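*Asks:* dropping the sequence and predicted coords here.
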Amino acid sequence: MRRCLASLLGFVLALVVGWAREVPITILHTTDLHGNILTANDAEPTGGLARCATVIRQVRATEKNVLLVDAGDTIQGSAASWLSGGLVMLKAMNSLHYDAWVLGNHEFDWGLEKLTNCILAATMPVLAANLDGLAKVRPYVVREVDGVKVGIVGVTTPGIPNWSRPRLIPWLRFADSLETLRKVLPACRREGAQVLVLVAHQGYKESGDDHANQIRALARQFPELDVIIGAHTHRHFPEFRIGAVLYTQADFHGRRLGRVDLVFDTDKQRVVSKRSCTVLMDDSVSADPSVMELAREDLEREKKHLATVLGEAAEDFSTRGAPRKETPIHNLICEAIAEALQQRGVKVDAVIHGLLNLRTGLSKGPITMRDIWHLIPYENTVGVVRLTAGELREILEENVGAYDKHEFRGMWGVFWRFDPRAPEGRRVLEIRWPNGAPVNETERLRVAFNSYELASGGLRWKKLREIADRPETSLQEFDLETREAVAEYVRRHGVIHPVVRRWWQTEIARR
């Protein structure tokens, strides 16, 4: 009997060994496409989903087990996507049969109605495990590949409430990624996931994790993750290790297609090999014809929109010296916001705004919508708060703290003088009306900001957010995009002239 049992056991073990095999799994990934079907940069023919699509099809033709995911910030950023409400991107992604789409922070820029339309149009699972309150968004999906179950878990950045005003995300709740994964990973395992892939709209930062990016902590607290596919920070990590966890990030605008290659051993029941790389999408990669045909009408509409002539620049509008020094572009943006608000029945005393593209001005001659898109690449809207001189001083003090950074913003409509080297709390020296009179400490000024800064600009402007949320400042938010305000201004005036009015002075310049 013992010999029979031993023989039977040996036979069973031989069968198990015979069945054991190594299963290769390839995961392709895109991220931070920002609405780019074809070209992300007019001067550099690199990137775009249509080029990525060509390589995606090539890999699928040569590899047996291929999954495809997108890590977010997919719809916002191009005129074609904006004009279609993001749907041109979903048409293209649907045609490529993505296995998952993880939401990024810029997906919320246009409000929940347009985002919901995109989610409803998506044929792939839409993931964000740390988001609650949005229908049809799941924490994870389990895909079976050649007999192996791959769990794809998605998390968005928890920093979204620090960039988006509550009116854009009224009932949504964004949870800490670590707390979320403690609940979600066991649930994913219970559904049979043998391989764990985290797709995060967050990025690795050498300086450490912050309110929006928790990659280091995620990798260290969840070493059972086989790979983390990152996003958000527009960085390029072909292959990087955080302990035992493989980390990779595929740049932005479709400039690179990411590839992860795993090998799962069915005997050992684990991944025994993992590596990653990225593939450059330069002009040697042709655009996929089927994606281009799907997007043809949207791209033609974009071309016509961007070529629209709005007016003329009498001279060059330079950004030289920005952001510390006032520039003609600064005055153009601020005057456009003030005038657009006045057209809507609201007169403001001041506008505080920075330059969104420090390298781009306007050249003498015709001004097109393409020029305005280069100046204003985001769909931020405008809000107005009623501030006492003391509250304005607090906001300006916070702003002067960023004097040596690109986030520094100028003020239009009221003169101010400051010393960026003075102790905190004493850097703003003087605030005066245009007629030279000091601003009375008891009167309230109507001051306009953009919505991103009113939301704290990613915790850069916490004091501004705190003051704007006070009931007594009577915040009014408008469905007026800053890009729309500038386009209206140029169209209304026809010919515009560059001006510098010396709205601010520093003690450094006077010494």
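*Replies:* Now that the structure is in, tell me what you want to look at.
*Asks:* alpha carbons only for contacts and neighbour counts from here, please
*Replies:* Will do.
*Asks:* could I get the full set of strands for the stretch 351-500 of the chain?
*Replies:* With DSSP state E, counting those that start in this stretch as the criterion, the stretch 351-500 of the chain has strands at 365-368, 381-388, 410-412, 415-418, 428-432, 444-450, 476-481, 495-496.
*Asks:* okay, one more to line up with it:
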Amino acid sequence: MTLFRVGEGLPTPARSDGYDFVRKLNASIMDSSKTSSAAAPRANVERLYLRVLATSDLHMQLIAYDYVKDRQTDGESLARLATLIRSARSEAESMGALCLLLDNGDTLQGNPLGAFLAKTEFQPNPMVTAMNTLGYDAVGLGNHDFDHGIAHLARCIQAFDAPVVGSNVTSKELPGLTASALLERDVQTTAGASASLRIGIISALPKETATWNRQQLDGLVQIDPPVSALQQAADQLKSDGADIVIALAHMGIALFDEGEEAQNRVAEVAALPHVDVVIAGHTHLRFPGPDHQSAAGANSDTGLISGTPVVMPGSGGSDLGVIDVCLQRDTPETPWAVSDRVVTLRPLTEDIREDPTVATLADDAHLATRKHLAQPVARITEPMHSYFALASPSPVTALMAAAKRYAIAKAVEASDLAQLPLIAAAATPATGGFDGPGNFITLPSGQLEQRHVAGLVPYANQVWAVKATGARIAGWLERSALIFNVLRQDRSDQMLIDPKVPGFRYDALYGLHYKIDLTAPSRFDAAGRPLPGERGRVSDITWQGAPVDPDQEFLVAVTDHRAGGGGMFRPFEEDDIVVRDNAPLDRALIDYLSLPSLERTVPAAPWQFRPAPGVTAILHTAPNALNHLDDIAHMAPEPCGFTQDGFARLRLHL
């Protein structure tokens, strides 16, 4: 635990007709007292107000720029969010409220700017500089902050002015990381008295990070179970005199029972006895709001879980999380206690422009990144896109599979593994989903540049290989097919894709052929547990025209992320990983594309839906997909309007 003391000298609370921060809290307090058998609060009770501002999953989106498409956007960015941060701070100051600004991790990775900074060690990192400029009070770590290696992360941690907290992360390679922080702030109470408030900060990320990022972490970093680590850190902070404890939980709010190896454990964190406020993240969703209406125990209207205020502020700077807390005590000798809280999200609106002070911090790194991304790498003869990749096999996915297969074939050519049938697993990197209708891949015919490769390989993945039997492959395909809703014969226009399942979890296995029956129930529940008596949806699995035997062995090219269980499931064991060389996926893709076109073996489409006459389904895709409907003519696509968030709706005939 590290103590950080700053005297802020905030003014005595005053009225402000333009802002109802105190009014909302006091109204809530009075409402609570009316419904309670306890007596109304005594007049001499001392109160103070705390405002917590939160960001999460910024993913290097410092400015509103799409480096893959090489154009300015009107999308999310920290530079735009800075305007909301300054406004929210000003409001708090006008009411005499103490204001903290916190970040919940996944900050240093996520776009080509972050990758370029890590590979070149361009200094200073403009995201860190921007967060220092905005005056963040504490920063937590997310799983993707490890993606570019420990050395890069260590340099960034050292550059932060604020404490960087990791309660379940231990490493001698990260000397600037602290297990907890105790911030001490001078405040004014409602009685006009000066007081010192001690705020404890704890932070944790999923334990699975150690497996997802083993390439960077093995032997260097220990990651403990998050909930128990947070409990221990919170208990210690309270023992050290913390008046309030805030948990930066880089985890989501579970939308279904995730089983024994759950990643999204915010509900458990919110129930910890000494945790008063929780900042959530990781899943890129929002809370409070409609994203979590199906989450057990979570109040999507009030933002409370187990009575604890929780905020999840989207991703990329899409929203500013705001938690307003009222603390009170009977006498100066008694401890402060949370008496009420109000949780809100402030989304970016069209009228909000980038803060020029923050935006210009990216100028040098931005120009250097664009110059790097403009470098030519290869040529392709036909354009490609991912508009329909979740409805029909996509050339983009086939390209990724071919690059992986080529890399592994070279790696094993002189070994006994070369005797095994070689197939490749590939997920399409951009299929809309949570990130909106702009989240699709488009590759022009002709010259490809580094920026196109960056769009195809958004993460610092390696190409590995696993051994897998036919039986394991069948289960793998069934788990992947959970992305598709079970369609009923008596209903029309059902949604094809389950919105709770992100597109990157859908693996296609190139080299095989198989069918998916959308009208059949799955063999597994949402957490991947077998359902008794269900035969499943995937059938007719063949290799080179022959049925795959359950005991038949294959060599499967995968990413290290999937080999480590990334995507909520792991279809094989540790001993099944047989190739784990240092083979970056982006390098493998460039090597494959550098081959003469005649030497590029493009794998055949591996899967198709089993015909379901009379059944239709709705696919959400990019508006520009309407110019490419001939690509899925076999599904007789019919445009049927647009969603509120800009997706084109297509009716597909199955």
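*Replies:* Thanks, I have the structure now. This is a predicted model, so every value here is computed, not measured.
*Asks:* a markdown table for the strands of the stretch 351-500 of structure 1, including distance to Asn94 of structure 1?
*Replies:* Output for these, formatted as a markdown table (distance: least, CA to CA, whole Å):
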| stretch | distance to Asn94 of structure 1 |
| --- | --- |
| strand 365-368 | 33 |
| strand 381-388 | 30 |
| strand 410-412 | 44 |
| strand 415-418 | 53 |
| strand 428-432 | 53 |
| strand 444-450 | 34 |
| strand 476-481 | 30 |
| strand 495-496 | 44 |
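*Asks:* deepest of the ones you listed, which one?
*Replies:* Among the strands of the stretch 351-500 of structure 1, the stretch with the highest mean neighbour count (mean count of other CA atoms under 10 Å) is strand 410-412, at a mean of 25.
*Asks:* picking up where we left off before, between the strands of the stretch 351-500 of structure 1, which one is closest to Glu44 of structure 1.
*Replies:* Glu44 of structure 1 lies closest, by CA to CA, to one member of the strands of the stretch 351-500 of structure 1: strand 365-368, at 20.0 Å.
*Asks:* run through who's touching that closest one.
*Replies:* With contacts defined as CA atoms under 8 Å, 6 or more residues apart in numbering, strand 365-368 of structure 1 is touched by Leu306, Ala307, Thr308, Val309, Leu310, Gly311, Glu312, Ala313, Ala314, Glu315.
*Asks:* tell me how many other residues crowd the aligned residue in structure 2 for the second one.
*Replies:* Read it as Ala307 of structure 1. Ala307 of structure 1 maps onto Ala374 in structure 2, with residues paired by TM-score structural alignment. Ala374 of structure 2: 16 surrounding residues under other CA atoms under 10 Å.
*Asks:* and what of Leu589 of structure 2?
*Replies:* Counted with other CA under 10 Å, residues neighbouring Leu589 of structure 2 total 23.
*Asks:* and the one 5 residues further on, by the same measure?
*Replies:* The number of residues packed near Ser594 of structure 2 is 15, by other CA under 10 Å.
*Asks:* residue contacts, it?
*Replies:* Counting by CA under 8 Å, 6+ apart, Ser594 of structure 2 touches Val377, Ala378, Arg379.
*Asks:* repeat for Trp82 of structure 1
*Replies:* Shown in contact with Trp82 of structure 1 (CA under 8 Å, 6+ apart): Gly35, Ile75, Gln76.
*Asks:* which of these does structure 2 keep?
*Replies:* Using both residues aligned by TM-score structural alignment, their matches' CA atoms under 8 Å as the contact test, the members of the contacts of Trp82 of structure 1 still in contact in structure 2 are Gln76.
*Asks:* ok, and the most crowded of the contacts of Trp82 of structure 1?
*Replies:* When neighbours are counted by other CA under 10 Å, Ile75 leads these with 30 neighbours.
*Asks:* now do the same for Glu394 of structure 1: its match in structure 2.
*Replies:* Aligning on TM-score structural alignment places Glu394 of structure 1 opposite Arg472 in structure 2.
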